[in-house]
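Sequence and computational prediction follow.
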Amino acid sequence: MAPPRLKLPKKNRETTKLVDTDDYLQSGDNHEEAMRKHRVGDPVKALRFADRALDVYSQGLARFPRSFDLAYNKARLELEKATDPVLSEALDVPTMSVLRQALSSHHFARDLAPTHADTLFNMAQVLTSIAEIIAEDDEADNSEALQKIEQALEIQSHCFELQQATFAKSRLELEQAMRETALHQTPQIDGGQAATNTSPEPQNASQEEQWVSIEEPVTAVTLLETIIAQIEALTTLCSILNSTPASGHAPTIILSWINSYSTKLLTHILPTLLNENQQTLEPRLAEVILPRAVFTSNYLELSLRLSTIDVEKYKEELDAAFTQPGLDAASEDVLLATARALLSFNSVLADLDTATGSHAALRWKILLDAQSRLSSVAGIPDINKHTVATTHVLRGDISLFLQILAYPPNAHPQALSTTPQLLKHAEIYYRNASKLLGSLGRSTDEERIICEFKGAVVGVLQQVTTSQAAAGSSSGQGNSGTIIGITASADQIELALKSVLRSRGEQWVRDQIEDMITEGLVFPQVFSAII
């Protein structure tokens, strides 16, 4: 959701001299309009106009430091600059630095108007975005990410309370106005026409319009959007904890807090809002059901990692979450979300299987289900090229997840017998993804290079598989296609990864291999010669 924006009607006068706050608001708004005009065709130019608008707002605040409109617009635009997919791609500074500036600006705006709901909503979005970036850094301390996301949820909760109060007040005022209109309705005369005064009120043609802030009224849809933002923040919190469950926070305490917060939100607040505004919100129902399902997936994963539920409960509730009435099971968003949820399920089962490998058959089934859904996404007519590339990347990953089930302690029979085919599939998926990403321009260079790297890693695995098959044949053993117990030589690895080593360097390659091992895509022993 885009940051709520103050709609500012322009003055009649034209001026190049910035005298009062209205002048600064108008000038900044003009730059923002130009930014939106060039956003699609020329992101770099759009970003320049955004920066000009920010300069104007900053200059205005230097002269009028108590102007809330200037402070709000500056904070809002900084958030948009950091989170808009097009503008953020054109940034020549780290996104985090823009977000931290946006957070500082939101603190300033909130100090000027502590109960302004849109400021609070945007501030929570900034905090959530900061938390997400911190969590993506493997070397970062996630305690700050957890702190930021908890702050975001507290602010969103306060924002929702303010919006609820405004919504209730507006509804009462509307009902009162309707009653008064009914009581004082003008008697009808002359064939049913109401008597009216058709004389226009005197107007001063030269009177200058005043610049005023026109804010969107709080509606049931506004409340729903704030609930969705809270659900998404809860999802981020669970995701962070799933990646680092042994953080400095007591995970079980946080799990209990998440359960309390989400239960109130999803079993009381949301149903009440939907029941009381059914006609208005019925067309928007899918917008909240899918985020709720994604949250459920992340919450279930965390619960299983902390041993508060078992595998059977996880599977039962995950299936229920993505088969709710109102979800279009054949839509792109639902198919992708379900596939990602299944991959998360496989991930937590892989961690549980470290010692026993007892869930190999279930993991095989889960991964095939995810593979099928991604194939359906790729087959949707006129689908976005980047989305198709994403499905190819994920299907390549799934082929490796399936293949690694051939290793102990799993040794799944189907993985043992189909390793060569699975590796061939992975190679094709990564190659197709790389081609698609290459056709999308420089913005996808990093993704393309990672795909090429994964394809090269598959090449190493294929060489090792061939060696094992030949060794099994010469010794009289069956040709199972497995690579158990085989380590690739340093020369094999260097030859397969030659182009990436040349362009990115040894440390980058080592980091990427370690990431693939951590994700469960490759068996550590295969690359022990360089790790």
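Yep, that arrived.

all contacts plus neighbour counts: C-alpha atoms, from now on.
Fine.

Could you look up the next helix or strand downstream of the lengthiest helix in the chain?
Longest helix of the chain, by residue count under DSSP state H: helix 142-183. Per DSSP states H and E, helix 142-183 leads on to strand 188-189 as the next helix or strand towards the C-terminus.

sorry, back to before: for the longest helix of the chain, the distance to its chain's centre please.
Centroid separation for helix 142-183 versus its chain: 24 Å, with Cα atoms, centre = their mean, to the nearest Å.

swap in stretch 506-522?
Here stretch 506-522 is found 24 Å from its chain centre; the criterion is Cα atoms, centre = their mean.

can you tell me the helix or strand for residue 25?
helix 21-38.

got the buried residues for the very next helix or strand once past that helix?
Where DSSP H and E defines the elements, the next helix or strand beyond helix 21-38 is helix 43-63. Across helix 43-63, burial judged by 16 or more other Cα atoms under 10 Å covers 43-54, 56-58, 60-61.

ok now helix 43-63, how far from the chain's centre?
Counting by Cα atoms, centre = their mean, helix 43-63 comes out at 27 Å from the chain centroid.

now do stretch 289-307
The answer for stretch 289-307 is 15 Å, by Cα atoms, centre = their mean.

List the contacts of that stretch.
Identification of contacts with stretch 289-307 by Cα atoms under 8 Å, 6 or more residues apart in numbering yields 228, 231-232, 234-235, 238-239, 241-242, 245, 251-252, 255, 309-311, 314, 317-318, 321-322, 324, 326-327, 334, 337, 341, 344-345, 348.

Packing partners of the host helix or strand of residue 106?
For residue 106, the host element (DSSP H and E) is helix 95-112. Under the contact definition 3 or more Cα pairs under 8 Å, 6 or more residues apart in numbering; DSSP states H and E, helix 95-112 sits against helix 68-83, helix 117-136.

Which stretch among those helices approaches residue 405 most closely?
Proximity to residue 405 (Cα to Cα) singles out helix 117-136 among the helices and strands packed on helix 95-112, at 26.9 Å.

other SSEs contacting that closest one?
Counting by 3+ Cα pairs under 8 Å, 6+ apart, helix 117-136 packs on helix 68-83, helix 95-112, helix 142-183, helix 220-243.

Point out the most buried one among those.
Among the helices and strands packed on helix 117-136, helix 68-83 has the highest mean neighbour count (mean count of other Cα atoms under 10 Å), at a mean of 24.

putting a second one here so we can go through both:
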Amino acid sequence: MPKPKQFARPPKKAKLKAAPETADDFQEAADKEEEAGGKHRVGDPAKSARAFLRALELYNQGLSRHATNFDLAYNKARLELEITQQPALVEHVGLPLIDLLRQTLDSHRYALRLNEENPDLLFNTSQVLVSLAEQLSEAGQAPQAIPLFQEALELLSACLSRQEMLLEQQRLEFEQFDDDGGVPLDPDETPASNSGSEADEQTARIETPVSANDLLDTVHASVSALTTLVPLVDESALQTYGDMAYALTEKRAPSYVTLLPDDLQEAARVILLLDRAIFVAAFSDAQYTFAMIDLATYADRLNAFDVPSKDQNAHALSAQAEARVELVQSILDRHQSSIELPAEICWKQLNLAQEANTKATRLNTEDAKERKAGILESQGGAEFLRHRLVTIPNVPLSEGIKRSARTLIQNAQTYYRGAAQLAWAEGDAQLAVKAKQRWLIACDIGSAVYGVAPKQTAAPFEGNPRDAKGDVMQALKDCVDEGLIAVDLGERIAQRILQ
């Protein structure tokens, strides 16, 4: 998710009054707590969360006395949004994430009532809406999620229009400076502050100029929201969202790229092409689900992932792999184990997915290193899916491929184990637990179906003990729901877990 937009703040005062009175006083006091929270964010999330909660309380106190102060309202909302994006902090806030997101949305809407044209606030509010919609969607509440996605897209559209207007104003001002013989403002230079009177209860606020990167960030957020939305809507709405994505990626964004310095344009184009490819994959999957396109068209559209220097781009490789896996899942959803199942196409797509993932894990870039645990977890899922495919009765695949079933399960064990260990070492507890639970399931399949123990019997990391049967059962249900494991095999493993 893109980082929340922020205002640059005026210099801090030398001393803090004992009891805050003015809006500036409350902002300064909150700044100190935010600074303290930031220092402990990594090493002591509990201490960090306490400091951030004190900052939020100061914002609340300030707004109770200066209810129309935009800076206090904006910064309170911004801080809440930042907290929601840090799982380690959420654990110590005392609210479930979905409730915290609702609270954060209320704060953003309050700030919007004070200033509905601020592009940073429009952008941040859209991100809260998307995060909340994603949580509701994952909880099986798609009807409640869809309006939130739609509202987010409306705010992003308003944000983009506002950014375009501000950028054009800046261009005209620069030209006026040149005509008058003045010196134009450097975009990296801090502009003069706009101060309101105390009667207006508006503290000094410094706004940075809008840049082409800001517009591209808004396009990225918009296309990302559209990508998440299209699997949830009905057939009649698809074309509308397809047209929106087309207008953003084919018409508006390319012109923004040309505003960047020459040496930054190629990288920006690659990011834009990848955003487009990811959307095209999700859009095609939705169309295939509604039988609006055939399989050949769907598969052909995945060539959109052939972006420049793809083999050196971990994001492009892993996104392409994910899209190919999704294609196979949709094929299996449609055909199940019928004689019309295009098994060879499925097998080829899964092989291509694993080849792309393997290339990504071998890259030595920082992005590749950050993604590696997630890619390994995805590889485990692809092996589950290949195992499901080769064990379908009378599947039209070669005998050699069919005999690979046990090896595929052992591969899944290896990938999930590696993902769990790496995620745990990197502090991603959520991914680590997910991968460990799926490793346990892969071990059960290997033992129950093939009579083989895992190559390494020790758990990938300590914690989340095996006797948490309810958690493993939920993980097994998720695998069946995702189509990674056949229903009958899932029932067999469930009986084993409950013994």
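Perfect, I can see it now. Fair warning: this is a prediction, and the values are worked out from it, not measured in the lab.

what's the TM-score here?
For this chain pair, the superposition-based TM-score is 0.84 by TM-score structural alignment, normalised by the length of structure 2; 459 aligned residues with a Cα RMSD of 2.7 Å.

ok, back up a step: now list the buried members of the contacts of stretch 289-307 of structure 1.
Of these, these count as buried by 16+ other Cα under 10 Å: 228, 231-232, 234-235, 238-239, 241-242, 245, 251, 255, 311, 314, 318, 321-322, 326-327, 334, 337, 341, 344-345, 348.

Pull the contacting residues for residue 180 of structure 1.
Applying Cα under 8 Å, 6+ apart, no residues contact residue 180 of structure 1.

Please report how far it lies from residue 174 of structure 1.
Residue 180 of structure 1 sits 10 Å away from residue 174 of structure 1, going by Cα to Cα, to the nearest Å.

One more: residue 69 of structure 1?
Distance, residue 69 of structure 1 to residue 174 of structure 1, using Cα to Cα: 27 Å.

Likewise for residue 431 of structure 1?
60 Å.

Among the contacts of stretch 289-307 of structure 1, which lie within helices?
Residues of these located in helices (DSSP H): 228, 231-232, 234-235, 238-239, 241-242, 251-252, 255, 311, 314, 317-318, 321, 334, 337, 341, 344-345, 348.

how much space between the most centrally placed residue in structure 1 and residue 292 of structure 1?
In structure 1, the residue lying closest to the centroid (Cα atoms, centre = their mean) is residue 232, at 8.0 Å. Using Cα to Cα, residue 232 of structure 1 is found at 8 Å from residue 292 of structure 1.

How many neighbouring residues does the aligned partner of residue 124 of structure 2 in structure 1 have?
Using TM-score structural alignment, the partner of residue 124 of structure 2 in structure 1 is residue 122. Neighbour count for residue 122 of structure 1, taken as other Cα atoms under 10 Å: 26.

how deep is the residue nearest to residue 122 of structure 1 when sequence neighbours are not counted tucked in, by neighbour count?
Using Cα to Cα, 6 or more residues apart in numbering and skipping the chain neighbours, the partner closest in space to residue 122 of structure 1 is residue 3 (6.0 Å). Residues near residue 3 of structure 1, counting by other Cα under 10 Å, number 18.

Residue 3 of structure 1 reaches residue 74, doesn't it?
No: using Cα atoms under 8 Å, residue 3 of structure 1 is not in contact with residue 74; the gap is 11.7 Å.

Over to residue 307 of structure 1. Which of the three states is it?
Counting by DSSP: H, G, I helix; E, B strand; the rest coil, the backbone at residue 307 of structure 1 sits in coil.

so what corresponds to it in structure 2?
So residue 307 of structure 1 corresponds to residue 291, using TM-score structural alignment.

quick one: that match from residue 36 of structure 2, how far?
55 Å.

And residue 71 of structure 2, by the same measure?
Using Cα to Cα, we find residue 71 of structure 2 at a distance of 20 Å from residue 36 of structure 2.

Repeat that for residue 318 of structure 2.
Relative to residue 36 of structure 2, and taking Cα to Cα, residue 318 of structure 2 is found at 37 Å.

what about these two, which has more around it?
More neighbours surround residue 318 than the other of residue 318 of structure 2 and residue 36, with 27 against 18 (other Cα under 10 Å).

doesn't residue 360 make contact with that one?
Yes: between residue 318 of structure 2 and residue 360 a contact is recorded at 6.6 Å, counting by Cα under 8 Å.

any common contacting residues for these two?
residue 375.

circling back to that earlier point, return the residue of structure 2 aligned against the residue nearest to the centre of structure 1.
By TM-score structural alignment, residue 232 of structure 1 lines up with residue 224.

all helices for the stretch 401-531 of structure 1, in order.
Applying DSSP state H, counting those that start in this stretch to the stretch 401-531 of structure 1 gives helices spanning 413-438, 445-474, 490-496, 498-504, 506-518.

any chance of the ones you listed in a markdown table, with distance to residue 286 of structure 1 too?
Below are these laid out as a markdown table (distance: least, Cα to Cα, whole Å):
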| stretch | distance to residue 286 of structure 1 |
| --- | --- |
| helix 413-438 | 30 |
| helix 445-474 | 30 |
| helix 490-496 | 46 |
| helix 498-504 | 43 |
| helix 506-518 | 35 |
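
can you put those helices in JSON lines and add mean neighbour count?
Below are the helices of the stretch 401-531 of structure 1 laid out as JSON lines (neighbours: other Cα atoms under 10 Å):
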{"stretch": "helix 413-438", "mean neighbour count": "20"}
{"stretch": "helix 445-474", "mean neighbour count": "19"}
{"stretch": "helix 490-496", "mean neighbour count": "15"}
{"stretch": "helix 498-504", "mean neighbour count": "14"}
{"stretch": "helix 506-518", "mean neighbour count": "15"}
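
Compare these and give me the one nearest residue 14 of structure 1.
Per Cα to Cα, nearest to residue 14 of structure 1 of the helices of the stretch 401-531 of structure 1: helix 445-474, 45.0 Å.

Quick one: work out the angle between that closest one and helix 413-438.
With axes from the mean of the first three to the mean of the last three Cα atoms, to 10 degrees as the basis, helix 445-474 of structure 1 and helix 413-438 are set at 150 degrees to each other.

re earlier: tell me which residues in the helix holding residue 25 of structure 1 are buried?
Within helix 21-38 of structure 1, the residues that qualify as buried are 21-29, 31-32, 34-36, 38, counting by 16+ other Cα under 10 Å.

go on, stretch 275-290 of structure 2?
For stretch 275-290 of structure 2, the neighbour count (16+ other Cα under 10 Å) marks 275-289 as buried.

Just give me the closest of the residues you listed to residue 142 of structure 2.
residue 286 (14.8 Å).

three-state assignment of that closest one?
Going by three-state DSSP: residue 286 of structure 2 is helix.
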